[in-house]
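A.B. asks: Just need the structure, nothing else, for what follows:
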Amino acid sequence: MRVSTFLWFDGPAEEAAEFYTGLFADATVLDVQRDADGAARIVVFEIAGQRCIAHNGGPGYTFGTAISMYIDCDTQEEVDDLWAALTEGGEEGPSGSLTDRYGVTWQIIPRALETLLAGAGPDAAERVLAALGTMTRIDIQGLADARDGGGDPV
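C.D. replies: Just a heads-up that it's a prediction; the model follows:
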């Protein structure tokens, strides 16, 4: 058995798959199935071992924010680079979320957030979460400053 992410597009499945796999070093397009006219119908790709299937199914369905692609980043540079690439032509959202140019929602979350919360007492955790609530692209140093009582997160 295999679990994959299935993405329904109205035309740009191949373009989106090429864009996504171009963002990650460990990503590749595995297969493209075309219709009789040569247009891509199904594009199978993989990002960091996660298999995704992009389907050009027409206008029947649209993406929503209840489901998103979650990327946990090691560094602020990774957060910043992915944020810049995925928001180009898209839209920033709250607390590390964004919707890309294809309508797919992403969560760009630094691993440091988990560490900052796990090592924090209740007051410090509340300050971290309050600071997070004011951010679009997450700033690790801003969260650390909030945990330590610096700055004004609200």
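
A.B. asks: can we go C-alpha only for contacts and neighbour counts from here?
C.D. replies: OK.

A.B. asks: And the residue lying farthest from the centre of the chain, how far from Q50?
C.D. replies: For the chain, the largest distance from the centre (CA atoms, centre = their mean) belongs to A36, which lies 33.2 Å off. From A36 across to Q50, the span is 29 Å (CA to CA, to the nearest Å).

A.B. asks: Can you give me the distance of the closest residue to A40 other than its chain neighbours to H55?
C.D. replies: Of all residues not flanking A40 in the chain, R34 sits nearest, at 4.3 Å (CA to CA, 6 or more residues apart in numbering). R34 is 11 Å from H55, where distance means CA to CA.

A.B. asks: of the two, who's got more company?
C.D. replies: Relative neighbour count places H55 above the other of R34 and H55, with 22 against 12, counting by other CA atoms under 10 Å.

A.B. asks: quick one: the more buried one from A13, how far?
C.D. replies: To A13, H55 is 6 Å away according to CA to CA.

A.B. asks: Now for those two: what residues contact both?
C.D. replies: Residues touching both H55 and A13 (CA atoms under 8 Å, 6 or more residues apart in numbering) are 41-43.

A.B. asks: one more to put side by side:
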Amino acid sequence: MNPSIQKISPNLWFNNEAEEAARHYVSIFNDSKITRVTHHGSEQNEHHPVEEGTVMTVEFQLEGQQFVALNGGPQFHFTEAISFIVHCESQEEIDYYWEKLGEGGDEKAQVCGWLKDKFGVSWQVVPANLSTMITDPDRAKAEKVMKALLQTKTKIDLRALEEAYKG
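C.D. replies: Alright, predicted model coming up:
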């Protein structure tokens, strides 16, 4: 295998917004870039007729994680069954990603730190220490954090979780 190829890469199926989505995500995350764009040739697909020269795939990186975005047609749609977790070190970082990823998205799909962006992709914007807090060996502390988390209606309030953790 080519050493520059990541062993596992998420492939995101879009109708025809792959390039727009990749550019949007790259504009939000640091250390991010579009690495390759491929275009349809003269081949035709009976399930998804495409015009020669239109974008087929966009390869991009977000914070070093490689992704592929495919313009595959309208057959498939994103669901909350798959989401991307953004681990944040501060409330400011949570606020930033929540605003940028949620802009134009489905406000009804915002709960407990989860949101759906304008392309239908689900994201979890969470504190980096959330896993540590909810798996603490002191079950009382962990349960208080989980209770506070489950009461969150939209974006996570890091201070509320940390207060619940400290008791």
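
A.B. asks: any chance of the shared contacts of H55 and A13 of structure 1 in JSON lines, with secondary structure too?
C.D. replies: Shown next, in JSON lines, are these (DSSP: H, G, I helix; E, B strand; the rest coil):
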{"residue": "R41", "secondary structure": "strand"}
{"residue": "I42", "secondary structure": "strand"}
{"residue": "V43", "secondary structure": "strand"}
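
A.B. asks: Which residues are in contact with C88 of structure 2?
C.D. replies: Applying CA under 8 Å, 6+ apart to C88 of structure 2 gives the contacts 94, 125-128.

A.B. asks: Counterpart of it over in structure 1?
C.D. replies: With TM-score structural alignment defining the correspondence, C88 of structure 2 maps onto C73 in structure 1.

A.B. asks: Give me the spatial nearest neighbour of that match, chain neighbours excluded.
C.D. replies: Closest to C73 of structure 1 by CA to CA, 6+ apart is P110, at 4.5 Å.

A.B. asks: And that neighbour, what's its match in structure 2?
C.D. replies: Here P110 of structure 1 is matched to P127 in structure 2, going by TM-score structural alignment.

A.B. asks: Tell me who's in contact with that match.
C.D. replies: So P127 of structure 2 contacts 87-91, 94, 158 (CA under 8 Å, 6+ apart).

A.B. asks: ok, and the most crowded of those residues?
C.D. replies: Highest count within those by other CA under 10 Å belongs to I94, 23 neighbours.

A.B. asks: Residue in structure 1 paired with E19 of structure 2?
C.D. replies: So, by TM-score structural alignment, E19 of structure 2 is matched to E14.

A.B. asks: what about its match, helix or strand, and which?
C.D. replies: Assigning secondary structure by DSSP states H and E places E14 of structure 1 in helix 13-23.

A.B. asks: That helix - contacts with which helices or strands?
C.D. replies: Judged by 3 or more CA pairs under 8 Å, 6 or more residues apart in numbering; DSSP states H and E, helix 13-23 of structure 1 is in contact with strand 27-34, strand 40-47, strand 50-56.

A.B. asks: Pick the most deeply packed of those strands.
C.D. replies: The highest mean neighbour count among the helices and strands packed on helix 13-23 of structure 1, using mean count of other CA atoms under 10 Å, belongs to strand 40-47: a mean of 21.
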